[in-house]
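Q: Structure for the following, please:
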Amino acid sequence: MLRKRSVRCLSIIILITVLAAAAGLYLEDSMEPQNPEEIAAFPPGSTVLEGDDVIDESGVRSVPLLLHPDYLLDSFNYMDPGNLLMALLTGAVRTPVSEMTGGIDHEGRSTVNGPGVIRVSGDKLVVQEPPAFLWAYKTPYTYGVRRGDVLEIIENGRKIKEVPADSISNSTVPHRYKSAERIKRWFKRADDGDRIVLDYQLSGFTDGRLPVPPERIEELFGEEVITYMENYPSGSPVMVYMKDYRKVQISSAVSYLGSYPEYDDNKRAFNARAFAAAWNGTIIPPGTEGSGKETVRFTASRDPEAPGGYASHGSCPPARALRAVVTGAGMPLPRGMTWEFHAVLFGFNPATGIKVKNTGKYPVLIEMWTTGSGAGTKIYARLYRLEPV
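A: This is a model prediction of the structure:
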């Protein structure tokens, strides 16, 4: 009798197990997989740092506890009393983050070192590591537009406020790139509808991530990137992240200022130092074209043969050094320069008018400096290739 009862109980258990398994398979087959974007706290393509919360837990789907009792043992649930209690009361358990993600811990935080990027990979939401070299371009983000007696502030294509002309100040307008005084002077000269760029974003990233607005650049990429952007013209390539690389010197050159007193050797020495300062520290990524800094100023000397009667004499000796290291590295003659002794073409700014094109596989770094003074000024240039290790 006892044996018959045991067999009957065992049969019932087996039947329940089979029915539960069948129900589980049916439920699993009938449920559509969750779209990874539903659980993302930021749009795919967004830049995030290690430790950032990248999961919107309110979007995490629950599944029948019958289907996945093992989910209760995942730290996403058993370490969260709320999730655990809800599963026991409702019979539905939340899908663990680890089942749907990569590069993200069980609490929904990025584990990637450096400025990672959110991607959808198959049925998972992942944070990808940045490449060894990551760059973007400095492009306009915020404009000021004159409308009568007010300055409209247009941010990312949307008007965010109006500032009366007499209220323009550092507290009412973006002023990282242009001071409030400069904006006031522009406003007085501007016609109705004219616009001025007030702030810049980073866009056109090499790995296809979304543009980064001005207020997040320093947080994500550091103060050095902001400083670089402040110095270089709009449209310039900006290296925002580098890791595991070495500097390999490819070429070097030395040039001498010499004496041409008719153009004032002191002014010429000033321009030679300015040229070196404008180009020192410039990084040009592969396949891009870059110039020197726009924040460096040159002085003009009287020259009857120059257009307008003036020229930035003293720029040609350092330009010859720059030309030598660029072409010595196998890159073409910079735009705005010639092969002649007078290396800078008339009409081209020695810093922003000259363009160096990197036709190589890796980023290049230009270093320039001077020694001496007056006609005895010596100009040095080096070009390094930045190679992954």
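
Q: For the rest of this, base every contact and every neighbour count on C-alpha atoms.
A: Fine.

Q: right, and the helix or strand after the helix or strand where S11 lies?
A: Here S11, judged by DSSP states H and E, is contained in helix 2-30. Counting by DSSP H and E, the next helix or strand C-terminal to helix 2-30 is strand 47-48.

Q: next up, for comparison:
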Amino acid sequence: MSSIATDAPLGAHTSHAPAGVRSAAPSASIGSRIAIRGLSRRFGRFTAVDNVDLQIEPGEFVTLLGPSGSGKTTLLGAIAGFAAVDEGDILVDGRSVRGVPPHQRGFGMVFQHYALFPHMTVAQNVGFPLRMAGLGRAESTRRIGETLALLHLGEYAERLPAQLSGGQQQRVAIARAIVRRPPVVLMDEPLSALDRRLREAIQIEIRALHRTLGTTIVFVTHDQGEALALSDRIAVLDKGRIVQVGTPGALYRQPGNEFVARFVGESNVLDARVLRVHGEAAVLHIDHGQAFEARHAGTPLSPGQQVKVLVRPERVALVAAGTAGALAATVESTVFLGEILRVDAVLPGGGRLQVRGLDPRDGHVPAIGDTVHLAWQAGDAWVLA
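A: Got it, this is the predicted structure:
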């Protein structure tokens, strides 16, 4: 169930979120700063979390994103106090919480499975942490009402969990986690059991709730779309290590390596050869194709070097034959996705390109086996380190 400490938060602060945070927390942020330093967690010979460092600013929304087995849930469990730490430390507002039991850390917790008390009403479930804290009846009633209103649950206060939809039950679990206004809320894949429309609706509510409360949120998911939609920053994990941390825009547009490029969003990754370099741009060439320009992150490149280059599918356009710099390709498949048309094509050298564009107004869809011509803007290609 959602875990709320019965003690006061570990500390106060006056710091603000770092520059570049997409939507800053309110000036009255109650969130705590979390510093993870050299954290490792092993299970026998298997290292689930491997020497992780991460700084989370007060009031920031940070998502731990990665595939199954990447260590994201173990890392969240260590922050919560559910998982033991073999090496390193976790500081909350400058104070170590290593060895502090979960119920004394002052955090809220939302799990994938709602774990509501089936015999309690919505109001009783939400008020349970307040009762455990010994809060008076009048103040508890006020806080419960205020929290139910924040999550649009007021009319369901006297219902039992079995009388609610999955989305409503998850909102009750979130309400229970925030009713004491904790400085940190930890969320472990809380939306994975919901259908797409419900997930999108609750994402909007979580985002609005974060702006309203200013609490620090650490969110775990394997869904990159969810991470992009919710986060101020994303920490991408692979094999127990953080491979890149950045804003959603930075990770999507300028991934640090091929793993991040493929995991965060749809991607075209092509093999190319460097022809020349000038400043932060490089001129590349792919087999049986034209030369084109791509940006890079300042990584040393030299003529003749083989590199990987990323072009996002929505940046690739179907153009007329003879367009300067266009690549000829053969259509392998087409998929109608409603407002989006996806075209998969094969280049003469064997490379594959996916194109995602708006459904054409004339309804013309290339047929399998057709030759199409593909192009993109110079700034839309990114050399991977």
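
Q: what TM-score comes out when they're superposed?
A: TM-score for the superposed pair, counting by TM-score structural alignment, normalised by the length of the second structure: 0.24. Supporting figures: 157 aligned residues with a Cα RMSD of 6.9 Å.

Q: re earlier: now do the buried residues in the helix holding S11 of the first structure.
A: For helix 2-30 of the first structure, the neighbour count (16 or more other Cα atoms under 10 Å) marks G24 as buried.

Q: do stretch 224-231 of the second structure as well
A: Neighbour-count burial for stretch 224-231 of the second structure, counted by 16+ other Cα under 10 Å, picks out 224, 226-228, 230-231.

Q: Turn those into TSV, columns for distance to L327 of the second structure.
A: Below are these laid out as TSV (distance: Cα to Cα, whole Å):
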residue	distance to L327 of the second structure
Q224	30
E226	33
A227	33
L228	31
L230	36
S231	36
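
Q: Closest one to A175 of the second structure out of the residues you listed, please.
A: Taking Cα to Cα as the measure, A175 of the second structure sits nearest to L230 out of those, at 17.9 Å.

Q: Helices of the second structure, start to end?
A: For the second structure, applying DSSP state H gives helices covering 72-80, 122-132, 137-150, 166-178, 196-213, 224-230, 248-253, 258-263.

Q: Check the stretch 51-200 of the first structure too.
A: 75-78, 81-90, 180-189 (DSSP state H, counting those that start in this stretch).

Q: among the ones you listed, which is the most enclosed?
A: helix 75-78 (a mean of 18; mean count of other Cα atoms under 10 Å).

Q: Quick one: list the elements packing against that one.
A: For helix 75-78 of the first structure, the contact count by 3 or more Cα pairs under 8 Å, 6 or more residues apart in numbering; DSSP states H and E identifies helix 81-90 as packing neighbours.

Q: Tell me the helices and strands packed up against the helix it packs on.
A: If you count contacts as 3+ Cα pairs under 8 Å, 6+ apart, helix 81-90 of the first structure packs onto helix 75-78, strand 92-94.

Q: now the helices of the second structure as a markdown table including distance to G88 of the second structure?
A: Conversion of the helices of the second structure to a markdown table gives the following (distance: least, Cα to Cα, whole Å):
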| stretch | distance to G88 of the second structure |
| --- | --- |
| helix 72-80 | 11 |
| helix 122-132 | 30 |
| helix 137-150 | 36 |
| helix 166-178 | 27 |
| helix 196-213 | 29 |
| helix 224-230 | 26 |
| helix 248-253 | 27 |
| helix 258-263 | 26 |
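
Q: Nearest to Q55 of the second structure, out of the ones you listed?
A: Q55 of the second structure lies closest, by Cα to Cα, to one member of those: helix 72-80, at 12.3 Å.

Q: other SSEs contacting the closest one?
A: The contact analysis (3+ Cα pairs under 8 Å, 6+ apart) places helix 72-80 of the second structure against strand 46-56, strand 184-188, strand 216-221.

Q: Dump the ones you listed into TSV; add distance to Q124 of the second structure and mean neighbour count as well.
A: TSV is the format used below for those (distance: least, Cα to Cα, whole Å; neighbours: other Cα atoms under 10 Å):
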stretch	distance to Q124 of the second structure	mean neighbour count
strand 46-56	33	18
strand 184-188	20	25
strand 216-221	24	25
